[in-house]
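[1] fold the following, please.
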Amino acid sequence: MLRLTSTATVALLATLTALGPLATDMYLPAMPSMAEALSTGPDEIQLTLSLYMAGFALAQLFCGPISDRFGRRPVMIAGFALFLFASLLCMLASNIETLLVGRFLQAFGGATGPVLARAAVRDIFGPIEASRVLSYMASTMALAPALAPVIGAGLLLFFGWQAIFTLLALYAVAMLLLLVFAMPEPLPIERRQSIQPSVILANFRMLLTQRTFIGYTLTNATGFAGLFAFLSGSSFVLIDFMGLTPFEYGIGFMLIVAGFFVGSLVSGRYSHRLGRDRLLQYATLMCALAGTTMAGLAFAGVYTAWAVIGPHILFLVGFGILMPQSMAGALAPNPQCAGSASSLFGFLQMTVAALIGALVGQFHDGTSHAMALTIGLAGVLSMVSFWSLARPASRQAEARPSLAK
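    All right, here's what the predicted structure looks like:
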């Protein structure tokens, strides 16, 4: 077994967290081909992404509280086993209905990786150091979404879209082996909580009335909605509308994820020097400017790949800073129920993203308008959430010790 505070343990937690972006990003270049192969339309194929997010959100309400009672490791083992089964179901799907069921089950199993890896970081490193560790984890796991579309495009070209789900199944097998033979349990027995519904609901009620938790969570969720809007609509905009090949799309996606990588490195490097709220101030402004720029270019009739990719690189730099800082801000005041806090955080993140991101499929008109407008709206809402909720709550919390004196 690895030591809890070792670099290897942090790397393992990052690879567990990477399952989320792998399961969403790897099949993006294949979505138009999958629609044709399964004799369905773009709206139903986009539904596989929305349904994945919905299942991911729902699963988080259960896996976090259960892990507060039984520990992080056994719940992750069960989740990755379910993900393995669901990936095989997707691989064998011959119609859209089977694929939708498989994607929902994939989400239900895959949610345990990101949710419980976040909670494990809070268990091991505490409220201050968790911001830095989450930032470096984010920069490491940025390799997953950077490489996933390129790998997916290659598998599509040489083996067909089913090979993408075969590779996801193999990834799940590797993670199961690491969990069983290498991952230590991060949650001490003395900090385990009851699994009684009344206790779980009391924790959720406390978190939903905690302005700090809600403020940082909505700052993250609305920013994530901009990323989800791009995931939902970019293959149809860049491949179908603008004429990129799946491989060119994968290269563009790598450049966008490089922005996230840069942002997460900045977040880790300057976490102690500038502080959480100063970084979030810059990050939310960056997301708002990038999103509104993309929307402005789209409605001005600038239909080139760089009018989409360029602004979204900047958006992802901002989100790379925003994600670990807002995540740590939401979890910091709640060490006694880190699993429940991580669950509710993830549920709200995915729910808000799915609702806002659904606008892309609902109003897609064959151009970049719907996607660009949604990303612009998400950036603005993230900035508003930080300034109106997260920042005032953080200042109140900072003022309490001095008032007590």
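[2] from now on I want contacts and neighbour counts done on CA atoms only, so please keep to that.
    Noted.
[3] so Tyr216 is in which element?
    Following DSSP states H and E, one finds Tyr216 within helix 211-235.
[4] would you indicate which residues of that helix are buried?
    211-235 (16 or more other Cα atoms under 10 Å).
[5] and it, what does it pack onto?
    Here helix 211-235 touches helix 42-70, helix 197-208, helix 276-299, helix 305-331, helix 338-363, helix 369-385, helix 391-404, going by 3 or more Cα pairs under 8 Å, 6 or more residues apart in numbering; DSSP states H and E.
[6] tell me which other helices or strands the following helix or strand past it touches.
    The first helix or strand that comes after helix 211-235 along the chain, using DSSP H and E, is helix 246-269. Helix 246-269 is packed against helix 112-141, helix 143-158, helix 305-331, with contacts defined by 3+ Cα pairs under 8 Å, 6+ apart.
[7] which of those helices sits most buried?
    helix 305-331 (a mean of 26; mean count of other Cα atoms under 10 Å).
[8] and the angle for it with helix 197-208?
    Per axes from the mean of the first three to the mean of the last three Cα atoms, to 10 degrees, the angle that helix 305-331 makes with helix 197-208 is 120 degrees.
[9] ok, His364 touching Leu373?
    No - judged on Cα atoms under 8 Å, His364 makes no contact with Leu373 at a distance of 10.8 Å.
[10] looking at these two, which is more packed in?
    Taking neighbours as other Cα atoms under 10 Å, His364 and Leu373 compare with Leu373 leading, 22 against 18.
[11] nearest spatial neighbour of that one, chain-adjacent residues omitted?
    Among residues not flanking Leu373 along the chain, Ala295 sits closest, at 4.9 Å (Cα to Cα, 6 or more residues apart in numbering).
[12] for Gln325, see how far away that neighbour is.
    From Ala295 across to Gln325, the span is 26 Å (Cα to Cα, to the nearest Å).
[13] here is the second sequence; please produce its structure so I can put it next to the first one:
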Amino acid sequence: MSAPDDVRSIPLMVGLLVLMLTILGELSTQLYVPALSLIAGEMSASPVAVQSSLWLFLFAFGVGQLVFGPASDRLGRRPVLLSGLGLYVAATVGCLLAESVTVLIIARVLQALGACVGFVMARAIIRDVYPLPRVPAVLATTTLAIALSVAIAPTIGGWVSMQWGWRMIFAALAVLGVLLALLVAVGLPETRPKNGTGVERTESLLRAYREVAMHPVFLRHALPLGLVYGAMMAYVVGAPFAVRNMLGVSTETLGLIFGGILSGFVIALVLSRLLVRRVGPQRLLTAGLALVCLFALTTAVGYALRGLDAYSVVLPQFLLTLGAGFVFPNAVAGAIAPHGSRAGMAAALVGCLQMLLGALCGLLVSAAGTSSTAPMLLIQLIVVIAAVAANRLFSARRAALADAVL
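    Sure thing, here's the model as predicted:
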């Protein structure tokens, strides 16, 4: 499969757009996380109701990719991308004008459906444009962009909320959505492979999704990715209330704590980008899962020795984000690598699984309440253990299938 010739002549333009599209979904969440308690107070809403705007966003973000991915394989990347960005801008304006938590939640769901198009199209375009050996390095770069935005956004969001109110966050996001739509319209050529036609019938679509989803290589990479992301989202949902109450800090300070923890994500992504060609994506993935295991061990030991405090609850999260920085780009590359003609579909499916597992962990943390960090930690420990187990299980299954063929 080859992309159109004019695409390969402007990799810088494509690369810049991919980076911007990739961070849209994370910015839409991380900027307003520190302001959740302010929103709850202004709208006289419960913490659980406001938290639902987070995990429902993730749920819609994941499900929407199942539509946009195969649609782009069939119709092309550009029209699908422009449609999604249009929906994003309209929904973000809805968030800006919301006067009740119900309206805010509905607008957030629609915003997620629009934002997910940038996420899945970015991954598909990377698979379209770059040679397969370069895909892990390029994905590491885009994931680094996500990490930088995630590390910086909570601090900015907390500061903006205290200075001008949380609605200003959505005003800025609406402007960003308009600018991205304009850049795509004037600067992005069609990248879908010339001989890619997608899937025509619903039955064929479901069968194709099943074939991708049941592929051992896909499962070996996509499940650990989604589960590690779920562990991170458990903290994102729980920290604005439970951790803030435990530490007794301000909204701005909470944003700084988020940024400090997520710096591990940035560090690991930089190292992954530098080492992937020398070490290989599989070894880096294994290293990331080892760090995730160390997070679980450190958290358990810290809780046994100190109980629930900043040292046992907050500091070990750095190890989780450090491990995630190695896991994310290499897991995505491994999951979509065998599916060149279905790059949009594979990217959509891995993204959907990632977001659904993140939403599930967020829902569980929200349902457990905000009075203690213990449920959040328990959920994190369970899912990181499951991530390592899934990687080992499907590695063994792949080896068994290879032996059967031979």
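[14] quick one on the thing from earlier: which residues sit in contact with the residue nearest to Leu373 of the first structure?
    369, 372-373, 375-376 (Cα atoms under 8 Å, 6 or more residues apart in numbering).
[15] what lines up against Gln163 of the second structure once you look at the first structure?
    Alignment note: Gln163 of the second structure maps to Phe158 in the first structure; criterion TM-score structural alignment.
[16] quick revisit: which bit of the second structure covers the helix holding Tyr216 of the first structure?
    Against the second structure, helix 211-235 of the first structure falls on residues 216-240 (TM-score structural alignment).
[17] and that stretch, how far out from the chain middle?
    Remark: stretch 216-240 of the second structure is offset 9 Å from the chain centroid, using Cα atoms, centre = their mean, to the nearest Å.
[18] ok, now stretch 271-288 of the first structure?
    The answer for stretch 271-288 of the first structure is 19 Å, by Cα atoms, centre = their mean.
[19] what's the neighbour count on Leu403 of the first structure?
    Leu403 of the first structure has 7 neighbouring residues, counting by other Cα under 10 Å.
[20] oh, that last question was meant for Ser388 of the first structure, not what I typed.
    Per other Cα under 10 Å, the neighbour tally for Ser388 of the first structure reads 12.
[21] got a list of what Leu284 of the second structure touches?
    Residues in contact with Leu284 of the second structure, defined by Cα under 8 Å, 6+ apart, are 272, 276, 326-327, 330.
[22] quick one: map it onto the first structure.
    Per TM-score structural alignment, Leu284 of the second structure is aligned with Leu279.
[23] please apply the same query to Ser204 of the second structure.
    Applying TM-score structural alignment, one finds that Ser204 of the second structure aligns to Val199 in the first structure.
[24] check Ile385 of the second structure too.
    Using TM-score structural alignment, the equivalent of Ile385 of the second structure in the first structure is Val380.
[25] next: Gln317 of the second structure.
    So Gln317 of the second structure corresponds to His312, using TM-score structural alignment.
[26] how many residues are close by the residue nearest to Thr370 of the second structure when sequence neighbours are not counted?
    Spatially, and ignoring its direct neighbours in sequence, Thr370 of the second structure is nearest to Ala242 (4.8 Å; Cα to Cα, 6+ apart). By other Cα under 10 Å, 20 other residues sit near Ala242 of the second structure.
[27] kindly report the same for Val184 of the second structure.
    For Val184 of the second structure, the count of nearby residues is 19 (other Cα under 10 Å).
[28] what residue of the first structure takes the place of it?
    In the first structure, Val184 of the second structure lands on Leu179 (TM-score structural alignment).
[29] state the helix or strand in which the residue nearest to its match when sequence neighbours are not counted lies.
    Among residues not flanking Leu179 of the first structure along the chain, Ile77 sits closest, at 6.5 Å (Cα to Cα, 6+ apart). Using DSSP H and E, Ile77 of the first structure sits within helix 72-91.
[30] surely Val315 of the first structure meets Met286?
    One thing to correct before we go on: residue 315 of the first structure is Phe, not Val. Yes - counting by Cα under 8 Å, Phe315 of the first structure touches Met286, with 6.4 Å between them.
[31] which residue lines up with Pro32 of the first structure in the second structure?
    Checking TM-score structural alignment: Pro32 of the first structure goes with Ser37.
[32] its match is in what secondary structure piece?
    Assigned by DSSP H and E, Ser37 of the second structure belongs to helix 36-42.
[33] and for stretch 186-204 of the first structure, what are the contacting residues?
    Outside stretch 186-204 of the first structure, the residues that touch it by Cα under 8 Å, 6+ apart are 4, 65-66, 68-73, 120, 123-124, 336-337, 340-341, 344.
[34] buried stuff in stretch 80-88 of the second structure?
    Neighbour-count burial for stretch 80-88 of the second structure, counted by 16+ other Cα under 10 Å, picks out 80-82, 84-88.
[35] how about stretch 183-203 of the second structure?
    By 16+ other Cα under 10 Å, the buried positions in stretch 183-203 of the second structure come out as 184, 188-193, 196-199.
[36] which of the residues you listed lies closest to Phe265 of the second structure?
    The closest of these to Phe265 of the second structure turns out to be Val184 (Cα to Cα; 28.3 Å).
[37] what kind of secondary structure is the closest one in?
    Following DSSP: H, G, I helix; E, B strand; the rest coil, the label given to Val184 of the second structure is helix.
[38] need the contact list for it.
    Counting by Cα under 8 Å, 6+ apart, Val184 of the second structure touches 17, 78, 81-82.
[39] alright, that wraps it up for me.
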